[in-house]
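Student: Predicted structure and sequence below. I'll ask about it afterward.
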Amino acid sequence: MSKKVGLFFGTFNPIHIGHLTIANHMAEYSDLDEIWLVVTPHNPHKKKRTLLEDHHRLAMVRIAVEDYPKLKASNIEFGLPQPNYTVNTLAYLEEKYPKHSFALIMGEDNLKSFTKWKNHDVIAERHELYVYPRISEGEVDPAWKDHPKVKRVNAPIMEISATFIRKAIADGKNIRPLLPDNVWVYLDEMNFYK
């Protein structure tokens, strides 16, 4: 069966209510059939040493989405060469799931730096970009403002970062409301970020 799948990439270190809110909004208020939260082992723009092990981040995404039938956890990048470049992942997915069409979900902050992505022109030629609002510095390149492949989705603005959450946990703060309950329990039991 053919599906239109939105790919929401992230290190999800950890997944938080901001990620879930955006993913669920895309599932409910766009023409995407499913949202795959793709856990990235190594984003070329982030330092790997600050990351929890891949399987722990994937486990947290799995438990976070278990009550959302349109959201799926994906480890598709775990077996691909690292660092992970989106263009390579998309090529792999197109080959593995020829009946699906894949779109990228990204914050407006990523659209601003999209021209720095490896083969961004190939990505935009082959895939739609579903862009949600983010508060960030700089301007979107005029070429992307009215680009036919850019679909703006008026999702809530979520100013929660995994970096803030990790630091707050290390500082002994109670940030439980920022995480899905089952993710909080997992983090707490595993003593992560303390």
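Tutor: Sure thing, it's come through. What you see is a predicted model; the values in this text were computed from it and never measured.
Student: Could you use CA atoms for every contact and neighbour count after this?
Tutor: OK.
Student: Going along the chain, name the helices of this protein.
Tutor: Along the chain, the stretches classed as helices by DSSP state H are 17-29, 54-65, 86-96, 108-112, 120-126, 142-145, 162-170, 181-190.
Student: and here's the other structure:
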Amino acid sequence: MKKKIGLYFGTFNPIHMGHLIIANYMAEFSDLDEIWLVVTPHNPFKKKSSLLDNHHRLEMALLACEGYEKLKPSDIEFKLPQPNYTTTTLVALEEKHPTHDFSLIMGEDNLKSFHKWKNYEVILERHSIYVYPRISGGIIENQFKDHSKIHRVDAPIIELSSTFIRKAIKEKKNIQPMLPEKVWEYADRMNFYK
């Protein structure tokens, strides 16, 4: 029996309680055995300027996942050529871990643009997708509405973003409850986002 791994991709800049709530919900309330938080070096759709160095974001993810047995940060994409695509990461992970069965975890907002992803048909053919709800506009393509490989998970709706946290830190607001304690301490000590 292959171990079922859910891949939760993100820049995690910084990782916050919303990420942990969703990852832990997926680990505890779906049929996935573990959730790997894949720290992405750089999303081709995002500006790079506000992105902390890879090793800092990975360190914060490691700190955030301490004490959560089923949550594991991954730096697999740091070792792949850039710009990187999810399809390439999936191939690399399958080669490295042939005894695992990998699925994607994404917000409903990402499902709306999934048809624009490189090789999305191949991804859907070979992998399941677990979708958590988001409050967002836009339309989900008909081909994804009742797809057998797309599972909607009734996870809590978390409207907390890393963008909001970075802005709040810059404005000297106390957002300590929004970050795991060790992540807050690390970000504060390193003067991140100030």
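Tutor: Good, I have the coordinates. No experiment lies behind these values; they were computed from the predicted model shown.
Student: Quick check: which of the helices of the first structure is nearest to Arg134 of the first structure?
Tutor: helix 108-112 (5.4 Å; CA to CA).
Student: That closest one vs the second structure, average distance?
Tutor: Superposing on the second structure and averaging over aligned pairs (mean CA distance after the TM-score superposition for the first structure), helix 108-112 of the first structure comes out at 0.3 Å.
Student: Counting by contacts, list what that helix packs against.
Tutor: Applying 3 or more CA pairs under 8 Å, 6 or more residues apart in numbering; DSSP states H and E, one finds that helix 108-112 of the first structure contacts strand 129-132.
Student: thinking again about what came up before, Phe102 of the first structure is nearest to which of the helices of the first structure?
Tutor: helix 86-96 (7.6 Å).
Student: Which elements pack onto that closest one?
Tutor: strand 101-107, helix 120-126.
Student: any idea which of the ones you listed is most buried?
Tutor: Comparing those by mean neighbour count (mean count of other CA atoms under 10 Å), strand 101-107 ranks first with a mean of 22.
Student: just how off-centre is that strand within its chain?
Tutor: Centroid displacement of strand 101-107 of the first structure relative to its chain, using CA atoms, centre = their mean, to the nearest Å, is 9 Å.
Student: excluding its backbone neighbours, what's nearest the residue in the first structure sticking out farthest from the centre?
Tutor: In the first structure, the residue that sits farthest from the middle, by CA atoms, centre = their mean, is Gly172; the gap is 26.7 Å. In this structure, Gly172 of the first structure finds its nearest non-sequential neighbour in Lys194, 7.4 Å apart by CA to CA, 6 or more residues apart in numbering.
Student: residues in contact with the one you found?
Tutor: By CA atoms under 8 Å, 6 or more residues apart in numbering, the residues touching Lys194 of the first structure are 169-172.
Student: and of these, the nearest to Ile135 of the first structure?
Tutor: For the contacts of Lys194 of the first structure, the nearest to Ile135 of the first structure is Ile169 (24.0 Å; CA to CA).
Student: Pretty sure that closest one sits against Leu178.
Tutor: No - checked against CA atoms under 8 Å, the pair Ile169 of the first structure and Leu178 is beyond contact range at 11.3 Å.
Student: Can you give me the neighbour number for Arg166 of the second structure?
Tutor: Applying other CA atoms under 10 Å, we find 19 residues neighbouring Arg166 of the second structure.
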